[in-house]
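S.K.: sharing a sequence plus its predicted fold:
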Amino acid sequence: MPQEDNLLGSNDTGSDPSAFFLTGVPGLEALNPWISIPLCSVFTRALLGNFTLLYVIKTEPSLHQPMFYFLAMLAIINLILSITTVPKILSIFWFNSREISFNACLVQMFFIHSFSIMESTLLLAMAFDRYVATCNPLRYATILTNSMIAKIGLVALAQAVLLTVPLPFLLRRLPYCRSHIISHCYREHMAVVKLACGDTRVNDIYGIMVVLFIVRLDLMFIILSYVKILRAVLSLASKEEQLKAFSTCGSHLCAILVFYIPNLSSTIPGFGRHVARHIHILLANFYLLFSPMMNPIMYGVKTKQIRDWVRLLF
C-alpha cells in the first residue's frame, strides 16, 4: 500500500523509537473490514462469556469453592488480555489507525506476556486443585483454604510481573535504525526485537528461558499431576466412580489443551515454515481470543450451577 511505503521510507533511518507502525495482515488490506467481522464477534463472545462467568461465581454461593475461585481469576486474565489487544487490532481494520507510540507498544507487550505467564501458572494451580480433590479429598478443605488460594493468586501475579518487567528495559537499550514497521496486529517481544539493529542476544536468550523454564515447566507439573490423578482414578472400584472422577477434570483438561497446543506449536523450530505470513498473523489473532472465548463455554457446559444461572439470565 502507498501509505505503508511512505511509512517505511520515513522510518528506515534514525534510531529514535518514538513510534511504531502496525501493518495488520500484510497482503490482505482490502479484506480488513471482512476480517474484522469474525474477530469482533469472537471478542464480543469472550467479553460476554467471562463477565457472565464472574457474575455467576460471585452471586451463586454454591460456587464459592477453590476451583471456581481459580476460574474467576482465569476469567479476569482472559478479559485483560482481550481488552488490552483487540481494540487496537480493530482500530487498524476499521480506521487504518496503524501508529502506536513506543511506550504504548511496551505497555501492551508487558500485558500480553505477563498475563499469558500468569494464565499458565493458574492452569497449574487448577491442576493441583484437581489433584488434591481426587487423591486427597478428606484434606481438600484444609489444604485449599481461602488464604491459600489468595496466596497462590498473588504468587502467580508476582512471578508473571517479575519475569516480564525486564523485557521493556531490554528493548529500550536497543537502537532501532531499521524500519519501525511491525508486520503484525499487536506487539510481541520478538516482533520488536527483529526491528533492532544492535546485539539482541540477551533478548533472545531471556525470551527462550522464560518459555522453557516457566511455560513448559508448568506444563510438565500439570502432566505429572494428571498422571497421579489417573492412577488414583483407575484404582477406584466401579466404572461409575471412575467416570464421575474423570468428569470433574474434563473442563480443566480442555482449558489446558486450548492454551498450550497453540502456544507450544508456535515455539517448535521449523513449525509452519512454509505457511504464508498472513496465515501466521491470522492464526495468532485467533489464538489470542480462542482461549478467552472457549473457557466460559467449557466450564458453563460442564457445571450445572453455571448452566442454570445462564438460563435465568438470558
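M.R.: Looks like it arrived, so ask away.

S.K.: when you work out contacts or count neighbours from here on, use the C-alpha atoms and nothing else.
M.R.: OK.

S.K.: so A133 touches Y140, yeah?
M.R.: Yes. Contact criterion Cα atoms under 8 Å: A133 and Y140 qualify, at 5.8 Å.

S.K.: pasting the second one now:
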Amino acid sequence: MLVSNGTNLKHFVMVGFPGLSSAYFGPVSVLLLFVFLAIIVGNAFTVAVIYLIKSLHKPTYIIFVNLAMTDIIFAIVTLPKVISRYWWDDTLTLFGTCFTQMYFVHSMGSITSLILLLMALDRFIAVWFPLRYPTVVNNRSISIACFLCWCLTFIRMVGVVSHALTLPYCGIHGNIIPHCYCDHLSITQLGCGNEVKYVKVVSLGIALFGLLMPLAFIIFSYFSVIVAVIKMSQAESRYRVLSTCAPQIFITCLYYVPRCFVYIAHNLGLKIGQEIQVVIVMLYSFVPAIVNPLIYCFKTKDIKDALSQSDTAP
C-alpha cells in the first residue's frame, strides 16, 4: 500500500447518505441492490446482444458497448461497498482501497464523457458528411478511438491519484468521508499540509478540462445536427435523424447537467446541503447507467429488429 510521509491513517469511515436514520438502512440497501442488478443485467444484456448478433457489428454499436462497459465497471467499483455499508453496517474502507476506488470512479467518469463525445461526433459526421461517413467512421477507426479513450484516461488518472497520494493524511481533519464512495474531493480535504489547496486546484483544472472540452464539442455537434434537420425538406428524413439523436441528447443532458451544477455550485461557494449534494451525485452517477440499456438497446430500431428476427428464426 502506497502512503506518503506523514500519513498515519489506516482506513476511512464511509458515511453514505449523511443524516439517514438507521430505520431506513434496510430499505436503502435493498434499493441500491436493485439498482446494482439493473445496471449489471441491463448493460450486460446490451453488450451480449451486440456481440452475438453480427448485423450489429457497426461503429455506433461499438460505442454503445464501450458506454455499457463503463457503466458496469462503475457500478461494480462503487455499489457493493455502499450496499454493505447499509446491509452490514460496514463503514470502514482501507486507505489503499479508497484510493483505488477513487481511481476507477474518476476514470469511468472521464471515459464516459469521451464516449459521449464520440457518439456526438458519429452523428455529426453522419448528418453533415453522409458520403464520407463509411470511410471515416468504420469499425476500425471507432475501435481505435474507444481504445485511446480508455488508455489515455487510465494514464492521466494515475497522475491525478499519485498527486493526491503525495499529501500526508495525518488525521487532523479526521477520516470520515461524507459520501457513498471515495472521490478526489472527499479524500483530499482530509489531507494535511500547505499543498492541499494546490492539489485540489490541479485536480479541478484537469476535471473541468475533461468535462467541459467534450461537452463543448457535444453541444456544437448536436446544435449543428438540429440546424441540418431544420434544413431538411423531407419530413421522413427529419424524423429519422431526430429519433436517432433525441435519446443521445437526453442521456447527455442527464449526465452533464447535474454534474455541471455540482461543480459550479461548489466553486461559486453556493450552499448546498451535504445530504442534497450526495443525492444529486448518486442520481447522475447511476440513473444514466440504468436508462442507457432502455434507450440504446430496447428503443433502437436495429436492435429491436435483430432481436425479433432471432426470436422468429427456426
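M.R.: It's in. Owing to the predicted nature of the structure, the values given are computational and were not obtained by experimental measurement.

S.K.: if we can go back for a sec, ok, A133 and Y140 of the first structure, which is more surrounded?
M.R.: Neighbours were counted for A133 of the first structure and for Y140 using other Cα atoms under 10 Å; A133 has more, 20 against 17.

S.K.: and the more buried one, what pairs with it in the second structure?
M.R.: Pairing criterion TM-score structural alignment: the partner of A133 of the first structure within the second structure is identified as A126.

S.K.: and for P38 of the first structure?
M.R.: Under the alignment (TM-score structural alignment), P38 of the first structure pairs with L31 in the second structure.

S.K.: likewise for I89 of the first structure?
M.R.: Counting by TM-score structural alignment, I89 of the first structure lines up with V82 in the second structure.

S.K.: give me the mean distance between the host helix or strand of that match and the first structure.
M.R.: Secondary structure from DSSP states H and E places V82 of the second structure in helix 59-87. Here helix 59-87 of the second structure is compared with the first structure after superposition; its mean distance to the aligned residues, by mean Cα distance after the TM-score superposition for the first structure, is 0.4 Å.

S.K.: now do the helices in the stretch 51-200 of the second structure.
M.R.: Taking DSSP state H, counting those that start in this stretch as the criterion, the stretch 51-200 of the second structure carries its helices at 59-87, 95-128, 133-136, 139-165, 184-188, 196-231.

S.K.: middle-most residue in the first structure, spatially?
M.R.: S116 (4.1 Å; Cα atoms, centre = their mean).

S.K.: what do we get in the second structure for it?
M.R.: With TM-score structural alignment defining the correspondence, S116 of the first structure maps onto G109 in the second structure.

S.K.: distance of that match from Y255 of the second structure?
M.R.: The spacing between G109 of the second structure and Y255 of the second structure, counted by Cα to Cα, to the nearest Å, is 10 Å.

S.K.: ditto for L148 of the second structure
M.R.: Counting by Cα to Cα, the separation of L148 of the second structure from Y255 of the second structure is 21 Å.

S.K.: tell me, how many residues neighbour the equivalent of A235 of the second structure over in the first structure?
M.R.: Matched across to the first structure, A235 of the second structure falls on K239, judged by TM-score structural alignment. K239 of the first structure is flanked by 11 other residues according to other Cα under 10 Å.

S.K.: ok, T84 of the first structure next?
M.R.: Using other Cα under 10 Å, T84 of the first structure is surrounded by 16 other residues.

S.K.: F21 of the first structure versus that one, what's the distance?
M.R.: Counting by Cα to Cα, the separation of T84 of the first structure from F21 of the first structure is 17 Å.

S.K.: and V211 of the first structure, by the same measure?
M.R.: Separation of V211 of the first structure from F21 of the first structure (Cα to Cα): 27 Å.

S.K.: these two: which has the busier surroundings?
M.R.: Counting neighbours by other Cα under 10 Å for V211 of the first structure and for F21 shows that F21 has the greater number, 24 against 15.

S.K.: assign that one to helix, strand or coil.
M.R.: Under DSSP: H, G, I helix; E, B strand; the rest coil, the three-state class of F21 of the first structure is strand.

S.K.: got the contact list for the counterpart of it in the second structure?
M.R.: If you follow F21 of the first structure across to the second structure using TM-score structural alignment, you land on V13. Contacts were defined as Cα atoms under 8 Å, 6 or more residues apart in numbering; by that measure V13 of the second structure touches 91-93, 175-177.

S.K.: write the ChimeraX selection for whichever of the residues you listed are buried.
M.R.: Burial among the contacts of V13 of the second structure is assessed by 16 or more other Cα atoms under 10 Å; the matching ChimeraX selection reads:
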select :91,92,93,175,176,177
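
S.K.: residues near L31 of the second structure, how many?
M.R.: Using other Cα under 10 Å, L31 of the second structure has 13 other residues around it.

S.K.: distance of it from F95 of the second structure?
M.R.: According to Cα to Cα, L31 of the second structure stands 27 Å off from F95 of the second structure.

S.K.: repeat that for T70 of the second structure.
M.R.: 24 Å.

S.K.: check T244 of the second structure too.
M.R.: Computed as Cα to Cα, the T244 of the second structure to F95 of the second structure distance reads 44 Å.

S.K.: repeat for I50 of the second structure
M.R.: Counting by Cα to Cα - I50 of the second structure and F95 of the second structure are separated by 39 Å.

S.K.: from the contacts of V13 of the second structure, which two are the most distant?
M.R.: Across the contacts of V13 of the second structure, the two members that end up farthest from each other (Cα to Cα) are T91 and N175, 11.3 Å apart.

S.K.: how about F43 of the first structure, what does it touch?
M.R.: Contacts for F43 of the first structure (Cα under 8 Å, 6+ apart) come out as 82, 86, 289, 293.

S.K.: equivalent analysis for N43 of the second structure, please.
M.R.: 68-69, 71-72, 289, 292-293.

S.K.: show me what it aligns to in the first structure.
M.R.: Aligned counterpart of N43 of the second structure in the first structure: N50 (TM-score structural alignment).

S.K.: what of V291 of the second structure?
M.R.: For V291 of the second structure, the aligned residue in the first structure is M294 (criterion: TM-score structural alignment).

S.K.: ok, that match - contacts?
M.R.: Listed by Cα under 8 Å, 6+ apart, the contact partners of M294 of the first structure are 46, 255, 258.

S.K.: any idea which helix or strand comes after whatever helix or strand it lives in?
M.R.: Per DSSP H and E, M294 of the first structure falls inside helix 277-302. Per DSSP H and E, the first helix or strand lying C-terminal to helix 277-302 of the first structure is helix 304-313.
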